[in-house]
Structures are given as C-alpha cells and as structure tokens.
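> Sharing a model that was predicted from the sequence below.
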Amino acid sequence: MKITDQARDLLDQLLEDEEAACLKIFFAGFGCGEPDIGMTLGEPEAEDELHHINSVPVAIDKRIVHLTKNLTIEGKQTMEGPKFQLLGLPEKDC
C-alpha cells in the first residue's frame, strides 16, 4: 500500500483533530461477490496488522491485508473538506 504525500498531510491533520490513533482499513462486506474495503479513523483492533506507511499509522484488518498490496490512497482538500480515494482495487464485474 502507498499513501501519497498530499494524503499523508491531510491524514496527519485529521488524526490530530479527531485524536485518533490510526487510519483503519477494514472489511466492509461483499459487493458483486468481491470483498469491499472501507477506511475510517480510530483505534486498532486485535485482528488488525499495524503498519506505518509514509509516516501514517495504519491498522489493516488481517482478513484483507492481501487486497491492500497494490492500493494507493490519494487525498485532496475540497470545499467540503478532505476527500480520499482508494486506487488499485480490483475491478468488479457487476
């Protein structure tokens, strides 16, 4: 997994503002027969693998670690606030 520098800067600010321990990457159910991946801020759980990616603390659900290998998290500041995008997810046939 990669986190762009712009996403890192936005995540650092969010982690500080929300007093969260890390970015959490979690299993968000199935869509079109494939696992979906979600992102939130929070505390790591027992079933998470802990990583530091571009200096961002990241907790990844062990069930989906293999799906995050080629992911890139991009971020940008918008009028509504920071927006993030996961790139590199497998395409789904729906």
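Nice, thanks for sending it over. Numbering: from 1, shown residues only.
> going forward, measure contacts between C-alpha atoms and count neighbours the same way
Noted.
> got the buried residues for stretch 77-90?
L86 (16 or more other C-alpha atoms under 10 Å).
> what about versus this one:
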Amino acid sequence: MNIKFNKQVNEVLKKLMESKENGVIRLEVTAFGCGTPALGLVLDKQRTDDFFIDVEGIPFVIAEKVKIFFKNTEIVYNPEAFIGGFYVHRLHTSSM
C-alpha cells in the first residue's frame, strides 16, 4: 500500500481530524464508470472490516473489498480547484 501526499495535505488532514474524536480518514470509491473508479476521502470512524494504515501520522482506513484500488495513491489538496479541496487518484506506474 502506497499513499503519497505532501506536507500541506498532512497539515490539512490533521486539522480535519481534530473535529472528530477517534476520527480516521476513509479512502473510498465514490463512483465507477469507464476506465478507472472515482476516488475520494471522508472523515469517518474505523469499522471492524476495514484495512488500516498509518501514513506520516495520518490514520487511513479502506474497506477491504475496495482496497485494491488504493495500492498506489496520491492525495492532492487545492481548495480552489477541487470540491472539498481534495483530489484522490491512482498513480500509474510503467511496467517497462
């Protein structure tokens, strides 16, 4: 599991988590369409069937049934460009 983000994303996520006791960041599939699924994140609580990973002090959870979509993920923050400020996407690596 590889989740990448910069220092700004780390700071914004930590501030967001302060608003909910025992909060975690849930990475989720928000829609399926042609090509790749749409990915997103929400502030949530951990469930018993979640996969848990801590990245740079940020607790992330992913439903086991969709964690395959988050193997190589980047989170970008830009409140002027993205609804809610966050953009979650898969990083594609070359097999060559």
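Cool, got the structure. Just so it is clear, the structure is predicted and the values come from calculations on it, not from any experiment.
> Where in structure 1 does stretch 52-72 of structure 2 fall?
Residues 50-70 of structure 1 are matched to stretch 52-72 of structure 2 when aligned by TM-score structural alignment.
> Only the buried residues of the matching stretch, if you could.
L50, V56, P57, V58, A59, I60, D61, K62, I64, V65, L67, T68.
> In terms of secondary structure, what does the strand or helix carrying the fourth one contact?
Which is V58 of structure 1. Assessed by DSSP states H and E, V58 of structure 1 sits inside strand 56-61. Helices and strands touching strand 56-61 of structure 1, by 3 or more C-alpha pairs under 8 Å, 6 or more residues apart in numbering; DSSP states H and E, are helix 5-18, strand 22-31, strand 48-53.
> how does it look with 6 Å?
When contacts are defined as 3 or more C-alpha pairs under 6 Å, 6 or more residues apart in numbering; DSSP states H and E, strand 56-61 of structure 1 sits against strand 22-31, strand 48-53.
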